[in-house]
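Participant: here is a sequence with its predicted model. Questions after.
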Amino acid sequence: MAELLDDAAIASALTDLPGWEREGDAIVRTATLPSFPAAVAVVVRVAEIAEDRNHHPDIDVRWRTLTFRCSTHSAGGITEKDVALAASISEQIDATAD
């Protein structure tokens, strides 16, 4: 099982994850994409990454606005798996937003 990160490690990780914030036992990012199809394309790419890693974020889709919530449920909070997944999600968002 992945080990939980302490508060200092989470705060440090967030400095390298622009747009991400801590909300309780999760890290969260909301992004608005140029269009609904662009938003859905990001969701599909993130789904492929998550499936490959067997680590899945919670995703909320509201037209062009996506909210990603990363938490390792089996560990009861934020682990390095969440930080790594958040970085990959940001890459997908940033590549689409450009």
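Facilitator: Perfect, I can see it now. Quick caveat: nothing in here was measured; it's all calculated off a predicted structure.

Participant: all contacts plus neighbour counts: C-alpha atoms, from now on.
Facilitator: Will do.

Participant: how about stretch 3-11: buried residues?
Facilitator: Of all the residues in stretch 3-11, those buried under the rule 16 or more other C-alpha atoms under 10 Å are 4-5, 10.

Participant: which residues are in contact with residue 74?
Facilitator: Neighbour list for residue 74: residue 1 [criterion: C-alpha atoms under 8 Å, 6 or more residues apart in numbering].

Participant: here's the one I want to compare it with:
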Amino acid sequence: MKTLPLTPAEIDHALTHLPGWTWNCDALVKTLEFGDFREAMGFMLRAGFEADALDHHPEWTNVYNKVSIRLSTHDAGNKVTAKDVELAGRMEKLRAALTGPT
């Protein structure tokens, strides 16, 4: 069964629960800043396990203490779906556990 893209209204609603995330070029995006490289890598490792559990994998990069994330769903034409919102939410919980509330 094909995954359906969210509507603009659904994405806007989801973003109200995802602080700092934006909708840009058909993806949910955010850059996280950590205390150092080790903390950033710890986040990526934990988030990688969450992504794998969802069978939904991010497009992301790391430079020292920063992790830039872009989430879209390939089998929905590289659009935002509920899978992206779910993974972003899990990433937010992990980030908060590592660095505290924003």
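Facilitator: Structure received. Since the structure is predicted, the reported quantities are computational estimates derived from the model, not experimental observations.

Participant: superposed, what's their TM-score?
Facilitator: Put the two chains on top of each other and the TM-score (TM-score structural alignment, normalised by the length of structure 1) is 0.96; 98 aligned residues with a C-alpha RMSD of 0.8 Å.

Participant: picking that back up, what's the closest of the buried residues of stretch 3-11 of structure 1 to residue 62 of structure 1?
Facilitator: For those, the closest approach to residue 62 of structure 1 (C-alpha to C-alpha) belongs to residue 10, at 27.4 Å.

Participant: find the centremost residue of structure 1, please.
Facilitator: The centroid of structure 1 falls nearest to residue 86 when counting by C-alpha atoms, centre = their mean (3.6 Å).

Participant: what's that one aligned with over in structure 2?
Facilitator: Aligned against structure 2 by TM-score structural alignment, residue 86 of structure 1 finds its counterpart in residue 88.

Participant: and its match, that's in a helix?
Facilitator: Yes. Counting by DSSP: H, G, I helix; E, B strand; the rest coil, residue 88 of structure 2 is found in a helix.

Participant: tally of neighbours for the closest residue in space to it that isn't next to it in sequence?
Facilitator: If the residues on either side of it in the chain are set aside, residue 88 of structure 2 comes closest to residue 18, at 7.3 Å by C-alpha to C-alpha, 6 or more residues apart in numbering. Residue 18 of structure 2 is flanked by 17 other residues according to other C-alpha atoms under 10 Å.

Participant: so the equivalent of residue 18 of structure 2 over in structure 1 is in which element?
Facilitator: Here residue 18 of structure 2 is matched to residue 17 in structure 1, going by TM-score structural alignment. Following DSSP states H and E, one finds residue 17 of structure 1 outside all helices and strands.

Participant: my guess is residue 17 of structure 1 meets residue 86, correct?
Facilitator: Yes. With contact defined as C-alpha atoms under 8 Å, residue 17 of structure 1 and residue 86 form a contacting pair (7.5 Å).
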